[in-house]
Structures are given as C-alpha cells and as structure tokens.
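Asker: Just need the structure, nothing else, for what follows:
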Amino acid sequence: MLYYARTTGGFYDDEVHQSIPADAVKITQDQRAALLIGEAAGRKISSDTKGFPVLVNREPPSDEILIAQARQWRDTEIDSLNWLRERHRDELDAGRTTTLTAAQFGELIDYIQQLRDWPASGGFPKTDARPAAPAWIAEQTR
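Answerer: The predicted structure follows:
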C-alpha cells in the first residue's frame, strides 16, 4: 500500500518503509504517478485540508532571487567574453593582424559595458531586457 504524509511531504510504501508517519493517507499507484508527472512538469506537490496530496502551482521566485539569478547570468556572460577581448588586445600588442575588426572590437566593448550597466536599467532583472550580444560573437571559437 502507498501513502503520502503531509508532515514530511513524502511518499511511503508499507512494503519498503517500516515506519510510516501517523498523518499518512492512502493513495493509489496511479495517483502517485500523476503527482510525480505533475512535479516533473514544474508543479509542486502539496496537500489539501485532509492531508491528501494535490498539485499546486509554484510561487514565482522572489525579487531577490530574480536579481541574484540575473546578476549571475550577467557575470557569467562577461566572464565568457574575456578571452575574446584579451585575444584582440594581445594581437594588437604583438603587432599582429587582429582576428576581430576594429568595428567588432568596439561592438564587443560596448556589449560588455551594456552588461555592466544592465542592473541600473529599468528592465533589470527581466530576461527579455538583457542586452543583446552582437550576432558575430557566437561564431568566435577559442
């Protein structure tokens, strides 16, 4: 027999678990499967007033979490461009022909600055307000 316990938020099988919480309610294998499918699809398993498991929508992340995630993305994006900026500068210092054109390097520097300035913009931390990378950056290889 399968059970769900509100206090632990867990499923129990009396053939596997020797101890089952006192608040556990019986559920079917099909109910458990449907709950797990819903959880995998982004919903949250909670319980109703009688302790039976139900699927609910997850609460959206807090502003603090969204800001932290946006800053992490921004920092990772800047870090991922350092090699490209450094390669161009090294090529100039060595007197070699540069891989990037002067215009591309200017676009790169502008993009990095836009990333740095993004947190002060009105659209931060929305993902659709992220600065757009110049298309040619994706074509560069290390």
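Asker: can we go C-alpha only for contacts and neighbour counts from here?
Answerer: OK.
Asker: Could you give me the buried positions within the longest helix anywhere in the chain?
Answerer: Counting by DSSP state H, the longest helix found in the chain is helix 63-93. By neighbour count with 16 or more other Cα atoms under 10 Å, helix 63-93 contains the buried residues 66-67, 70-71, 74, 78, 84, 88.
Asker: can you redo the residues you listed as JSON lines with distance to Q29?
Answerer: JSON lines is the format used below for the buried residues of helix 63-93 (distance: Cα to Cα, whole Å):
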{"residue": "L66", "distance to Q29": "37"}
{"residue": "I67", "distance to Q29": "40"}
{"residue": "A70", "distance to Q29": "40"}
{"residue": "R71", "distance to Q29": "43"}
{"residue": "R74", "distance to Q29": "44"}
{"residue": "I78", "distance to Q29": "48"}
{"residue": "L84", "distance to Q29": "54"}
{"residue": "H88", "distance to Q29": "60"}
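Asker: Sequence B follows; please return its structure for comparison with A:
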Amino acid sequence: MSTIYYSAASGGFYRSDIHEHIPHDAVAISADEHAALLDAQTAGKRIQPNAAGHPVAQAPAPPTAEQQAAQHRHRRDRLLEASDIRLLSDYPQTQAELNAWLQYREALRRVPEQPTFPNEVTWPTPPK
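Answerer: Take a look at the predicted model:
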C-alpha cells in the first residue's frame, strides 16, 4: 500500500510507491486528505503548510495595490490597442465619431489618475 506525503519545504506531494527519495520534512497524509486538497486547489485555493508542516488549503492573498495597478494598466493598454484602428485616416467614420473615440482614449489614459485607483476603477464606455 502506498503512503502519500507532503513536504512543506518543496510544497509537493510524494508517494512511497513512486518516489525513491521522500524529503526529511515530509508528513504522511491520507488519500482522502490528498484528494480534498487537490479539489480545493482546483477551486482556486492554495496548498500551504500550517505551523506543524501539514498541508492546508487557503484562499489566495488578495492582490497588492501594485498588482492591482498593473492589472488595470494592462487592461487599459489592451483597450487602447483595440481602438487603434479608429485613428487610421482611412477608417470610415465621421469627424464626430473620431472625436468620440479620441475622448474615449484620453479617458482610458487617465484611468490611473482616478482618486480611487487602483482599488476601484470606473472604466469609460467606448463610443457606439
């Protein structure tokens, strides 16, 4: 019968019937615990060791302000790229439509200047 181990140092699982070398810090867990941990990981949780080195499923930490800002800037940049075609001189549109797109793009560029950025962002609506 195979025994399943978890190593806090490597963050990995090991099976005695597969792995010749089991880390020294590894703790034995049941097949049911292993399955529950993998199910939790599939649902978005992270497997981390507790103080005793046993694996537990925890919700991931919320993103930092820097990570949120990077995510918002990435989205803004994609929206700007998607609207680049509207600035081509031969794009079939009226001057009013072009002006609307220019205003939209300027609003996108100003997203990081919003007072609640990066915690809360109000995205401009693209013109019709």
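Asker: before we move on, back to that, please name every helix or strand in contact with the longest helix of structure 1.
Answerer: helix 102-117 (3 or more Cα pairs under 8 Å, 6 or more residues apart in numbering; DSSP states H and E).
Asker: Would you mind listing the outside residues contacting the helix it packs on?
Answerer: 74, 78, 85, 88, 130-134 (Cα atoms under 8 Å, 6 or more residues apart in numbering).
Asker: That one: which residues count as buried?
Answerer: Within helix 102-117 of structure 1, the residues scored as buried using 16+ other Cα under 10 Å are 105, 107-108, 111-112, 114-115.
Asker: of all the residues you listed, which comes closest to V56 of structure 1?
Answerer: Nearest to V56 of structure 1 among the buried residues of helix 102-117 of structure 1: L115, at 35.9 Å, using Cα to Cα.
Asker: separation between that closest one and I78 of structure 1?
Answerer: Here the distance between L115 of structure 1 and I78 of structure 1 works out to 7 Å (Cα to Cα, to the nearest Å).
Asker: now L55 of structure 1
Answerer: Taken as Cα to Cα, the span from L55 of structure 1 to I78 of structure 1 is 39 Å.
Asker: same deal with V25 of structure 1?
Answerer: 51 Å.
Asker: A24 of structure 1 now?
Answerer: 50 Å.
Asker: got it, and T8 of structure 1?
Answerer: T8 of structure 1 is 42 Å from I78 of structure 1, by Cα to Cα.
Asker: Same question for A40 of structure 1.
Answerer: In terms of Cα to Cα, A40 of structure 1 sits 32 Å off from I78 of structure 1.
Asker: Also P21 of structure 1?
Answerer: The gap separating P21 of structure 1 from I78 of structure 1 is 50 Å, by Cα to Cα.
Asker: And I67 of structure 1, by the same measure?
Answerer: Counting by Cα to Cα - I67 of structure 1 and I78 of structure 1 are separated by 16 Å.
Asker: what does L108 of structure 1 give?
Answerer: Taking Cα to Cα as the measure, L108 of structure 1 falls 10 Å from I78 of structure 1.
Asker: so what's R46 of structure 2 up against?
Answerer: Going by Cα under 8 Å, 6+ apart, the list of residues near R46 of structure 2 reads 40, 57-60.
Asker: Buried ones only from those, please, as a ChimeraX command.
Answerer: Remark: buried members of those, expressed as a ChimeraX selection using 16+ other Cα under 10 Å:
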select :40,57,58
